[in-house]
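Peer 1: What follows is a predicted protein model with its sequence.
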Amino acid sequence: MSSFNHASVPEQNSSYVQPNLLGLVSKLSLYARKRMVRSLLDLARPTPDTTVLDVGVTLDRREDCNFFEKAYPYPDRITAVGLEDASFLEQEFPGLKFVQANALDLPFADQSFDLVVSFAVIEHVGSRAQQRAFVQELCRVGKQVYIATPNRWYPVEFHTILPLIHWLPARWFRRILRLLGHDFWAKEANLNLLTLSEFKQLFPPDLTLYYRPTRLLGWVSNLSLFAVRR
């Protein structure tokens, strides 16, 4: 049993985690993410020997953050990568390995993992060109790749909790965010939402894609694509 003590570690918040609104956002987010994990397990059918890379872990300790490590049945087979220092995961999940690295330049050999996963990260890596580079890097190191991202056509934008304005052209959306004081989210480097067609175009053409939507209150809230080599 781990001797890791949560009380001994100061609470830290990631810039990329949305406001919680009295816990409601966290609960809805966790509900949707658990459904995504179930979908992933059904598609990938991992075993205790499956090597897994989780790209985009965070230092934030909110219940819906780093949820994959909590929900995955074999956390000791996970290598977790993030820009932020999430090394505490190694104490919380014995056997897990944390590597602090940039997802656009992963320090791993080609096809070195059986499964690569990433949840709600691709919308934060920058331009379409950077998003494509992110996808291609995950596909380089993984034999199977599962990537999930919020759906731009969901009526509420999850990071700002604002309705509908993200349906406007990007320059208008960003201008309104700046006027409302959301300077961080107004930058393309920090938030660049995707539609399903845009998402699919980021993957190499030699992969077979399986689409799995996640619905929240009747609408498709999250887009998930599972890529395998033909």
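Peer 2: Cool, got the structure.

Peer 1: CA atoms for contacts and neighbours, from now on please.
Peer 2: Noted.

Peer 1: dump the residue contacts of the residue most central in space within the chain.
Peer 2: The centroid of the chain falls nearest to residue 119 when counting by C-alpha atoms, centre = their mean (2.0 Å). For residue 119, the contacting residues are 55-56, 147-149, by C-alpha atoms under 8 Å, 6 or more residues apart in numbering.

Peer 1: try this one next to it:
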Amino acid sequence: MHGRLRKAQKIAELLALRPSDGRPVRVLEVGTGSGAIAQYFSELLNERGVVNAVDVLDQRVVSTGYQFDLVKSTALPFPDGMFDAVISNHVIEHVGATQDQRHHLHELKRVLRNDGRGYLAVPSRWQLIEPHYHLAFLSWLPHRMRSPYLRWRGRGFYYDCEPLGMYSLESCLQACGLVYENQFAQAVKAMIDAEHQPPIAAKLAALLPMPVLQMFRVTSPTHVYLFAKNRAALANV
């Protein structure tokens, strides 16, 4: 749970929610899992905001402060343009193949306000150690070899994830008509601020100028993006 709270703090810093017209800020987390991130945002916004969360299973550890709905697919049970911010944190790799992943993004776009922002994080396909099953090179393999490799190593029977490389993810975002900004450098800085004892590598990376640090974004084990319906919505982040 403590790790989830640090993650929520990082997401909040990157989204930089700033209510300006007196109305409540509406936030949606898709794939809430434990509910820790949704609860963090409800406490952060307090009476200034309303937080919704959805998931295909109810696995919540904390359930207060936000509204929760079960969903059966990537379709979201909300009207168009409802939310100021949408969060998809390590979810898109679980929704299915490319068509399902694009529908997930289309739905995030649909429920987002024209001036709203979204947060998207996905583990890189090219991590040396696949983060869900902790096997080296698992997601590097062709699709037909992943499940047999999983069974051979005694870690399961079917590989049910579809992690993305940076360029594949950006292709999906473009296909959905979203504008986006890679947040690698900003995420490293935010992690330094959020972690009590950040990794030494992160500390060293944070010493680099932001433009130089951003050049290493393709090597990131997790790809982090802010996205919106238009460029103006990202201009003041």
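Peer 2: That came through, no problem. Quantities reported herein were computed from a predicted structural model and do not represent experimental measurements.

Peer 1: Give me the TM-score for this pair.
Peer 2: Put the two chains on top of each other and the TM-score (TM-score structural alignment, normalised by the length of structure 1) is 0.71; 190 aligned residues with a C-alpha RMSD of 2.8 Å.

Peer 1: Who are the packing partners of the longest helix seen in structure 1?
Peer 2: Secondary structure of structure 1 per DSSP state H: the longest helix is helix 24-44. Applying 3 or more C-alpha pairs under 8 Å, 6 or more residues apart in numbering; DSSP states H and E, we find helix 24-44 of structure 1 packed against helix 67-71, strand 142-150, strand 207-216, strand 219-229.

Peer 1: and for the helix or strand just after the shortest one, what span of structure 2 is it aligned with?
Peer 2: Sequence-wise, the next helix or strand beyond helix 67-71 of structure 1 is strand 78-82, with elements assigned using DSSP states H and E. Residues 51-55 of structure 2 are where strand 78-82 of structure 1 aligns, with TM-score structural alignment as the criterion.

Peer 1: Also stretch 106-122 of structure 1?
Peer 2: Against structure 2, stretch 106-122 of structure 1 falls on residues 76-92 (TM-score structural alignment).

Peer 1: For residue 111 of structure 2, give me its contacts.
Peer 2: 78-83.

Peer 1: Provide a PyMOL selection command restricted to the buried entries of these.
Peer 2: Command for PyMOL, covering only those of the contacts of residue 111 of structure 2 found buried under the criterion 16 or more other C-alpha atoms under 10 Å:
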select buried, resi 82+83
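
Peer 1: Can you lay out the contacts of residue 111 of structure 2 as CSV showing distance to residue 204 of structure 2 and secondary structure?
Peer 2: Converted to CSV, those look like this (distance: C-alpha to C-alpha, whole Å; DSSP: H, G, I helix; E, B strand; the rest coil):
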residue, distance to residue 204 of structure 2, secondary structure
78, 43, coil
79, 44, coil
80, 43, coil
81, 41, coil
82, 40, coil
83, 37, strand
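
Peer 1: Just say helix, strand or coil for the closest residue to residue 232 of structure 2 other than its chain neighbours.
Peer 2: Of all residues not flanking residue 232 of structure 2 in the chain, residue 115 sits nearest, at 7.5 Å (C-alpha to C-alpha, 6 or more residues apart in numbering). At residue 115 of structure 2 the chain is in strand, as set by DSSP: H, G, I helix; E, B strand; the rest coil.

Peer 1: can you check residue 117 of structure 1 too?
Peer 2: strand.

Peer 1: could you measure it against residue 182 of structure 1, distance?
Peer 2: 29 Å (C-alpha to C-alpha, to the nearest Å).

Peer 1: Ok, residue 134 of structure 1 next?
Peer 2: Counting by C-alpha to C-alpha, the gap from residue 134 of structure 1 to residue 182 of structure 1 is 25 Å.

Peer 1: So for the two, which residue has more residues nearby?
Peer 2: The neighbour comparison of residue 134 of structure 1 against residue 182 (other C-alpha atoms under 10 Å) goes to residue 134, with 23 against 15.

Peer 1: relative to strand 142-150, how tilted is the one helix or strand that one maps to?
Peer 2: Secondary structure assignment for residue 134 of structure 1, by DSSP H and E: helix 128-141. Interaxial angle of helix 128-141 of structure 1 relative to strand 142-150 (axes from the mean of the first three to the mean of the last three C-alpha atoms, to 10 degrees): 150 degrees.

Peer 1: With structure 2 overlaid, report how far helix 128-141 of structure 1 is off on average.
Peer 2: In the superposition against structure 2, helix 128-141 of structure 1 averages 0.8 Å from its aligned positions (mean C-alpha distance after the TM-score superposition for structure 1).
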